[in-house]
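Asker: Sequence first, then the predicted structure, then my questions.
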Amino acid sequence: MYFAALLARTEDGWEASDTELDNVETLSDLAELAREASTEDDTVLVLIEQEDAWFGVVRVDGEEDPRIYVSDAAAAARSSYGEILLTDELLGRDPGVDDVVDLDALDLDGTEDGESDDNEPDNDPDSDDDRPGTSAEAVPHSPVGDPLILDDLGVGEKELRVLDADDALNAIAEALGASEVLETVR
């Protein structure tokens, strides 16, 4: 089960709104949605969680590039909402590298140069492959992004990293003094 909310900082405190992410396909779409929630160029936080699996925070300050924190990149990668947050830059990889197949590097049998053409499964327990053609290192089972995303708002790096996915958004809202407004949209 997913939950997503926008917290917009105003002169009077935080305002929360429930948000539908069904029409959001990219991080740019999400940042635009966040900017629309603010009447000024104030801070807007997009809080996303998948129950007991992962949570993410996207911070948009005016027209600046969004800042992102995801508690468990591998868990988020298995989610359509998580995939929006997990940009190539955030994961530290070159854009589109996993999506491009160099046809010149393939032998006539379809294997890459120097690669075995046997079709036996890899039973090596130390293998990095979780899925065919991907590396477990590409999406780590750990937090990614800006751990200082909420530091100036009262949630430091240490506090952010130890939050449980099942209660993280409530803890963040409480630290911001926005737990009541978040609860109204939950």
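Answerer: Looks like it came in fine. Numbering: from 1, shown residues only.
Asker: CA atoms for contacts and neighbours, from now on please.
Answerer: OK.
Asker: In space, what's closest to the most centrally placed residue in the chain - neighbours in sequence excluded?
Answerer: Computing the C-alpha centroid of the chain and ranking residues by C-alpha atoms, centre = their mean puts residue 85 first, at 3.5 Å. Leaving out its chain neighbours, the residue that sits closest to residue 85 by C-alpha to C-alpha, 6 or more residues apart in numbering is residue 27, at 6.2 Å.
Asker: The one you found: what's it in contact with?
Answerer: With contact set as C-alpha atoms under 8 Å, 6 or more residues apart in numbering, residue 27 has these partners: 84, 85, 87.
Asker: distance of it from residue 54?
Answerer: Relative to residue 54, residue 27 is positioned 18 Å away (C-alpha to C-alpha, to the nearest Å).
Asker: Over to residue 73?
Answerer: When residue 73 is compared with residue 54 (using C-alpha to C-alpha), they lie 8 Å apart.
Asker: Check residue 10 too.
Answerer: Counting by C-alpha to C-alpha, the separation of residue 10 from residue 54 is 28 Å.
Asker: want to compare, so here's the second one:
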Amino acid sequence: MYFAALLARTEDGWEASDLELDDVESLSDLIDLARSAAVDDDTVVALIEQEDAWFGVVRVDGEEDPRYYVSNASMANRSSYGSMLTKELLGDEEEVDDLDDLDLDGTEDGEDEPVSAFADEDDDEDRGVAGAGSEPVPAGPLGDPRLLEDLGVGNKELMSLESDALSEIADSLGATEVLEAVR
């Protein structure tokens, strides 16, 4: 089960809104929702948590590039919303273009697919490897642990959070009451 919320910084503190993950099909959707929640292009922090297994933070500051942090990338990679973050952080976003639609592996003329000499290649996913030729997904934190530093959550503090991490982040930001109101 997921919990997700947006915290938007205002002149008077933080405003929280429940983040409907049903409306989020991609990381772009999440970023768009965060930007739409911003007050005067100020900071918005999207918080996502899956049952104390992992949490993720996405920070959006106006039109700047978003910044990301995931507490446990290998656990997050096993869930649909967490995998969006880990793929972005590992640079594993698949780009679709005309060549990707073609099967150019030498089998397009009805030949059999080549057989791999390495029997374990198909087991890459079981070993935590995101895919052929990509980086392994680490069993720990991934991303920018300093993304909340100027807001009162230092990198060491963020990296040491485990259960109830979102409440501790909200407490450090001074947003506990508004976060609990949407929880």
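Answerer: Looks like it came in fine. Predicted model only: the values in this text are computed from it and were never measured.
Asker: TM-score, when you put one on top of the other?
Answerer: Between these two chains, after superposing, the TM-score reads 0.81 (TM-score structural alignment, normalised by the length of the second structure); 172 aligned residues with a C-alpha RMSD of 2.8 Å.
Asker: still contacting in the second structure, which of the contacts of residue 27 of the first structure?
Answerer: Using both residues aligned by TM-score structural alignment, their matches' C-alpha atoms under 8 Å, the second structure keeps these contacts from these: 84, 85.
Asker: Secondary structure and distance to residue 160 of the first structure for the contacts of residue 27 of the first structure - can I get that in CSV?
Answerer: Formatted as CSV, the contacts of residue 27 of the first structure follow (DSSP: H, G, I helix; E, B strand; the rest coil; distance: C-alpha to C-alpha, whole Å):
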residue, secondary structure, distance to residue 160 of the first structure
84, helix, 21
85, helix, 17
87, coil, 20
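Asker: Let's have the contacts of residue 27 of the first structure in JSON lines, adding distance to residue 143 of the first structure.
Answerer: Below are the contacts of residue 27 of the first structure laid out as JSON lines (distance: C-alpha to C-alpha, whole Å):
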{"residue": "84", "distance to residue 143 of the first structure": "15"}
{"residue": "85", "distance to residue 143 of the first structure": "12"}
{"residue": "87", "distance to residue 143 of the first structure": "14"}
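Asker: Which one of the contacts of residue 27 of the first structure is nearest to residue 105 of the first structure?
Answerer: residue 87 (26.6 Å; C-alpha to C-alpha).
Asker: Excluding sequence neighbours, find me the nearest residue to that closest one.
Answerer: Per C-alpha to C-alpha, 6+ apart, closest to residue 87 of the first structure is residue 27, 8.0 Å.
Asker: Look up how far residue 66 of the first structure lies from residue 56 of the first structure.
Answerer: 12 Å.
Asker: can you check residue 104 of the first structure too?
Answerer: On the measure of C-alpha to C-alpha, residue 104 of the first structure and residue 66 of the first structure end up 38 Å apart.
Asker: higher neighbour count, the two?
Answerer: More neighbours surround residue 66 than the other of residue 104 of the first structure and residue 66, with 20 against 9 (other C-alpha atoms under 10 Å).
Asker: any idea how far residue 1 of the first structure is from the closest residue to that one other than its chain neighbours?
Answerer: Among residues not flanking residue 66 of the first structure along the chain, residue 60 sits closest, at 4.8 Å (C-alpha to C-alpha, 6+ apart). Distance, residue 60 of the first structure to residue 1 of the first structure, by C-alpha to C-alpha: 25 Å.
Asker: Which stretches in the second structure count as helices?
Answerer: 27-37, 73-76, 80-90, 155-160, 165-173, 176-182 (DSSP state H).
Asker: Residue 180 of the second structure maps to what in the first structure?
Answerer: Taking TM-score structural alignment, the alignment pairs residue 180 of the second structure with residue 183 from the first structure.
Asker: Could I get the full set of strands for the first structure?
Answerer: With DSSP state E as the criterion, the first structure has strands at 2-10, 13-18, 43-50, 54-61, 67-70, 144-145.
Asker: ok, the match of residue 180 of the second structure - how many residues close by?
Answerer: Counted with other C-alpha under 10 Å, residue 183 of the first structure comes out at 11.
Asker: Likewise for residue 14 of the second structure?
Answerer: Counted with other C-alpha under 10 Å, residue 14 of the second structure comes out at 21.
Asker: do residue 49 of the first structure as well
Answerer: When neighbours are counted by other C-alpha under 10 Å, residue 49 of the first structure comes out with 25.
Asker: try residue 100 of the first structure
Answerer: Residue 100 of the first structure: 8 neighbours (other C-alpha under 10 Å).
Asker: and it, what does it touch?
Answerer: Residue 100 of the first structure neighbours (C-alpha under 8 Å, 6+ apart): none.
Asker: So residue 60 and residue 1 of the first structure - more neighbours on which side?
Answerer: Using other C-alpha under 10 Å as the criterion, residue 60 of the first structure and residue 1 rank with residue 60 on top: 25 against 7.
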